[in-house]
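Colleague: Sharing a sequence plus its predicted fold:
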Amino acid sequence: MATNVAPPHLARRTATSKITTFASDIFRTVPLIHDIPLALSRLKSFPRRLTLSEVSGSFGDFGTFIPLTIALSRSGAISLPPAIFFAGLSNILAGLAWDLPMPVQPMKSIAAAAVVEQLSRSSVTASGILVGSMLILLSITNLIEVINMIVPVTVVSGLQLGLGIKLSSLGISMVTDLPFASQIDCGLLGVLSAILGVVLLKNEASTLENKIKLLPPAAVTLFLIALTLASIELKINGDDPLYDLPLKMFGPSVVYWAVDGINPSDWREGFFNLALPQLPLTTLNSVVSVAALASTLYPERRKPPHPQTRRSSRHKISTDDNVLSRREVAMSVGLLNSIFCLFGGMPNCHGAGGLAGQHRFGARNGTSVIFLGILKITIAIFFGASALTFFEAIPSSILGVLLAIAGAELGLTGLLLTFKDIHVSSPDSKTKLFVLMCTTVVIVGTGKTQYGVLAGLVAYVFYGDGFEEYKKLLQWARQPTPAATSEEMEDVTTHIEVDEEDDKNDEV
């Protein structure tokens, strides 16, 4: 019986073609690098494209960035000036690479766990490097889709809800631990701030017909009130040794070698307590959701697939989200964390909520986040010391309200992630909610995010459809890859010849 065996020279050319295609696909997943001239043209046109609408939209993600960053700083989990500096640099790079209002925000799971469990700065740095490295690996191997298949959405929803409840509870306790009305920073201020925040949040969520355009965003308003009261606090209690007065320019270095002093215990804690629970959140919410939302918000920017993505069925950039591919976003988050956390940056990611918020407030292109990045870098470099002092004087009552709002938003996002797939008449609705609640209650009860994830996976396997789903996944993974037929080998040869002919024409 005759077999189809490719000649040695054809096999070598086929292997070379596959390696070249694979390397080209990886190169195109690295944001900014593969199209530097286009990025430079966007930077050159920045002053002309900077409109009031883009400036307004740049603050659309402050509701998440401000409270989490301040909480991480006050808990000692990050150094504030480097964290702000590298967050701003990430904003600029993302705006130049994609020309979209791509947000850069603290990783919520890491931030919530670090603040609530009082984890060290070394553990947080280690977690950012580990998550970044894992995302780079997932992007290169295109295993980003496998994560979606292994971790059910209900577990991710429960993780978000549990961390949201913990974060909101911490914010509420910061208010209730204060005296009611005997000082500026008091429980009454927290109650009034909460009422104002709810009113402004409702206005933000209203339709254009019902919205009061003069009302500012909630988080920015509360933060400005907090800065005003912090100034009053510094004026009244200027002799307090807690405050570094007088205010001065510059401050701590915005770049330092952050891995000095990280021991094996920090790496272990950063992996199990922070990086591992964060990974499914990042892959699903900061990669898959962002890519899909970008295609929904900006359909006019859809790109036709690259010719080489049609020639390789194995290692290719996803083409269903044509504005941004999942591999691009995963590579971006991976590089930002694995590199910037080495020099003092905090674990950051892109978020679908931030993208939607910045779009809602007027941002339509990368100009908004470039402006925001320049603002952050300016604050970090020139006002680093004053920023630290102001943050120390910020009323805990307002910070607690901001944390409670951020936690509620995180929990609500988790609920909606599952509820969008639940129908009242569906028999598996109770099963999905049970898996979600198992994850949530274990996180809230034990205070350990990794225990909640494990509990959710166990519930998914033994109570839900996880056993059958994982069984199907293993059967699919064990299926052998069919050998290339002579027709496929001939097709590859044709592509190689066409490529060589194109190269010759280009040289001419």
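Modeller: Received it, and whenever you're ready, just let me know what you need. Numbering: from 1, shown residues only.
Colleague: For the rest of this, base every contact and every neighbour count on C-alpha atoms.
Modeller: Noted.
Colleague: so who does the residue nearest to the spatial centre of the chain touch?
Modeller: Residue closest to the mean C-alpha point of the chain, counted by Cα atoms, centre = their mean, is C349 at 2.5 Å. C349 sits next to P103, V104, Q105, P106, M107, T282, S286, V333 when contact means Cα atoms under 8 Å, 6 or more residues apart in numbering.
Colleague: Could you do K44 as well?
Modeller: No residues are in contact with K44 under the rule Cα under 8 Å, 6+ apart.
Colleague: how about 10 Å then?
Modeller: For K44, the contacting residues are L38, by Cα atoms under 10 Å, 6 or more residues apart in numbering.
Colleague: If you rank the contacts of C349 by neighbours, which is first?
Modeller: P103 (32 neighbours; other Cα atoms under 10 Å).
Colleague: Could you double-check that that residue lies in contact with V333?
Modeller: No. Counting by Cα atoms under 10 Å, P103 stays clear of V333, with 11.2 Å between them.
Colleague: Overlap in contacts, these two.
Modeller: S90, A94, N348, C349, H350.
Colleague: ok, of those, which come out buried?
Modeller: S90, A94, N348, C349, H350 (16 or more other Cα atoms under 10 Å).
Colleague: just checking, the third one touches L89?
Modeller: No. Using Cα under 10 Å, N348 makes no contact with L89, being 11.6 Å away.
Colleague: here comes the other one, which I'd like you to weigh against the first:
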Amino acid sequence: MMHGGGGTRFSRVSGEVSGAFGDLGTFLPHVLGVISVAGLKPGGIFTLFGIFYFFTGLFYRLPIPVQPMKVASAAIVTGKVTPPEIAGASIMIGATLVVLGLTGVIGVIARSIPRSVVSGIQLGLGAGLAVLGLKMVQHNLLIGCLTLLVMLPVGFNRRLPQAITGVAVGVLAGLVLGGFPPMQHMAPSLQLPHLVFPGWGDIWRGTISIGLPQLALTLTNAVIVTSTLAEHFFPENRRVAPFTLALTQGGANLLSGVLGGIPMCHGAGGLASHHRFGARTGAVGVLLGTSFLAIGLFFADPALAFLKLIPEGTLGALLFYGALDLAIGGWAPASRWDIVVAVVVALLAFFVNPALAVVVGVAFFRFTPGSRPPG
């Protein structure tokens, strides 16, 4: 339907722009953390995210997100790994995903997991992200609660850019309450990514400390659950599948590993956030990719200072609303037994580990009296 002409076009454009802000609650804390704590160069990191986002938007033509890998960024922030070990982990993760995608093994894994187990993983991960969002709100309680309250009614009107509204309110409140920081020098300064050559020891240590723990979460959340959620949001989609998600993430991490970036992935939470705040096409990837490329190549330092103006409480509010969509997206239990399985899996994913939750959930589904073949 094209009734409304300009109004419809405006709502679509504003939805894509708002959707671009939707995943900041997940993206910024991890990226700012690895830059400020580990001392990694912001120019290279933003450039590589820009390349991956731009390619993702053109290839999938849907709002598929690009995020820092959570286990990896946590290890980096806590100082457990060195830059060459980060590069080694990225190379190992990238090579593994490419092999799993090209051989079709990733599809076999995905087909062996019942839908109720996937729903449970979504519910558990969504609950975990929602709790994390509320904890971030507590760090700037007044600003965070204000952002949550303002975003709530805006969310019921899909023509209004909910995420942009939340960011604007948070930044304005932060400036009013905390004062205006000095302006950064905005002259462009070219910063190119630099080559990194990890040794075999770096690859081994990066694999043990980051690669193996991260792969379990990546296969669950960034491949299987993201594919399922994309099928729910975009039934006509033909490109987002486990093997394509494995290949695009694999290629991105191989590139990131040799150019001084950090491990990157897609993610169900990011997809839910982009969709929740209005994104419906790959334009969000092109928009963010172009922006990150410009930041990384020419304006890394002043852009970093600007992004730090967004209060943590506001990022928490964005993360909270996106997490709710992840938790309930595609939730369609076919029987009471599906509900039982999903709840058990969600509890394990929330309190223990998503990868363990998948293993236990599949066994629980298949080898108990209430089980039935996946439909």
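Modeller: Great, that's in hand. Computed from a predicted structure; not experimentally measured.
Colleague: tm score of chain vs chain?
Modeller: The TM-score (TM-score structural alignment, normalised by the length of structure 2) is 0.74; 355 aligned residues with a Cα RMSD of 4.2 Å.
Colleague: Strands of the stretch 301-450 of structure 1, start to end?
Modeller: 348-349 (DSSP state E, counting those that start in this stretch).
Colleague: next one: structure 1
Modeller: Using DSSP state E, the strands of structure 1 run over residues 105-106, 348-349.
Colleague: could you dump those strands to CSV with distance to L43 of structure 1?
Modeller: Shown next, in CSV, are the strands of structure 1 (distance: least, Cα to Cα, whole Å):
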stretch, distance to L43 of structure 1
strand 105-106, 22
strand 348-349, 22
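Colleague: For L138 of structure 1, which of the ones you listed is the nearest?
Modeller: Across the strands of structure 1, L138 of structure 1 has its closest neighbour in strand 348-349 (15.2 Å, Cα to Cα).
Colleague: so where in structure 2 does the closest one end up aligned?
Modeller: With TM-score structural alignment applied, strand 348-349 of structure 1 matches the range 264-265 in structure 2.
Colleague: Mind reading off the mean deviation between that stretch and structure 1?
Modeller: Mean deviation of stretch 264-265 of structure 2 relative to structure 1 after superposition (mean Cα distance after the TM-score superposition for structure 1): 3.1 Å.
Colleague: show me what contacts the aligned partner of R205 of structure 2 in structure 1?
Modeller: With the correspondence set by TM-score structural alignment, R205 of structure 2 lines up against S265 in structure 1. Applying Cα under 10 Å, 6+ apart, we find S265 of structure 1 in contact with S122, S123, F271.
Colleague: need the contact list for the aligned residue in structure 2 for V198 of structure 1.
Modeller: Taking TM-score structural alignment, V198 of structure 1 has L148 as its aligned residue in structure 2. Contact analysis of L148 of structure 2 by Cα under 10 Å, 6+ apart lists L134, V137, G166, V169, G170, G313, T314, G316, A317, L318, F320, Y321.
Colleague: could you dump these to TSV with distance to L192 of structure 2 and neighbour count?
Modeller: Formatted as TSV, these follow (distance: Cα to Cα, whole Å; neighbours: other Cα atoms under 10 Å):
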residue	distance to L192 of structure 2	neighbour count
L134	37	21
V137	35	27
G166	33	28
V169	34	20
G170	32	29
G313	33	28
T314	31	34
G316	32	31
A317	34	32
L318	31	32
F320	35	28
Y321	35	25
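Colleague: Farthest pair within these?
Modeller: Once Cα to Cα is applied, the contacts of L148 of structure 2 give L134 and V169 as the farthest pair, at 17.3 Å.
Colleague: quick one: the nearest residue to L324 of structure 1 once chain neighbours are set aside from I136 of structure 1, how far?
Modeller: Nearest residue to L324 of structure 1 in three dimensions, chain neighbours excluded: A291, at 5.2 Å (Cα to Cα, 6 or more residues apart in numbering). According to Cα to Cα, to the nearest Å, A291 of structure 1 stands 17 Å off from I136 of structure 1.
Colleague: Repeat that for F86 of structure 1.
Modeller: 19 Å.
Colleague: before we move on, what about L192 of structure 1?
Modeller: Distance from L192 of structure 1 to I136 of structure 1, by Cα to Cα: 45 Å.
Colleague: who's more crowded, the two?
Modeller: Set L192 of structure 1 next to I136 and count neighbours by other Cα under 10 Å: I136 wins out with 26 against 14.
Colleague: show me the contacts for the more buried one.
Modeller: So I136 of structure 1 contacts 29-30, 130, 142, 144, 327-335, 337-338 (Cα under 10 Å, 6+ apart).
Colleague: now for it: what does it line up with in structure 2?
Modeller: I136 of structure 1 maps onto V98 in structure 2, by TM-score structural alignment.
Colleague: From L315 of structure 2, how far out is that match?
Modeller: 33 Å.
Colleague: and if you look at V345 of structure 2?
Modeller: V345 of structure 2 is 28 Å from L315 of structure 2, by Cα to Cα.
Colleague: What count of nearby residues applies to the residue nearest to L324 of structure 1?
Modeller: 24.
Colleague: which ones are touching it?
Modeller: 285, 320-330, 351-352.
Colleague: hmm, which of those residues are the buried ones?
Modeller: Buried residues within these, counting neighbours by 16+ other Cα under 10 Å: 285, 321-330, 351-352.
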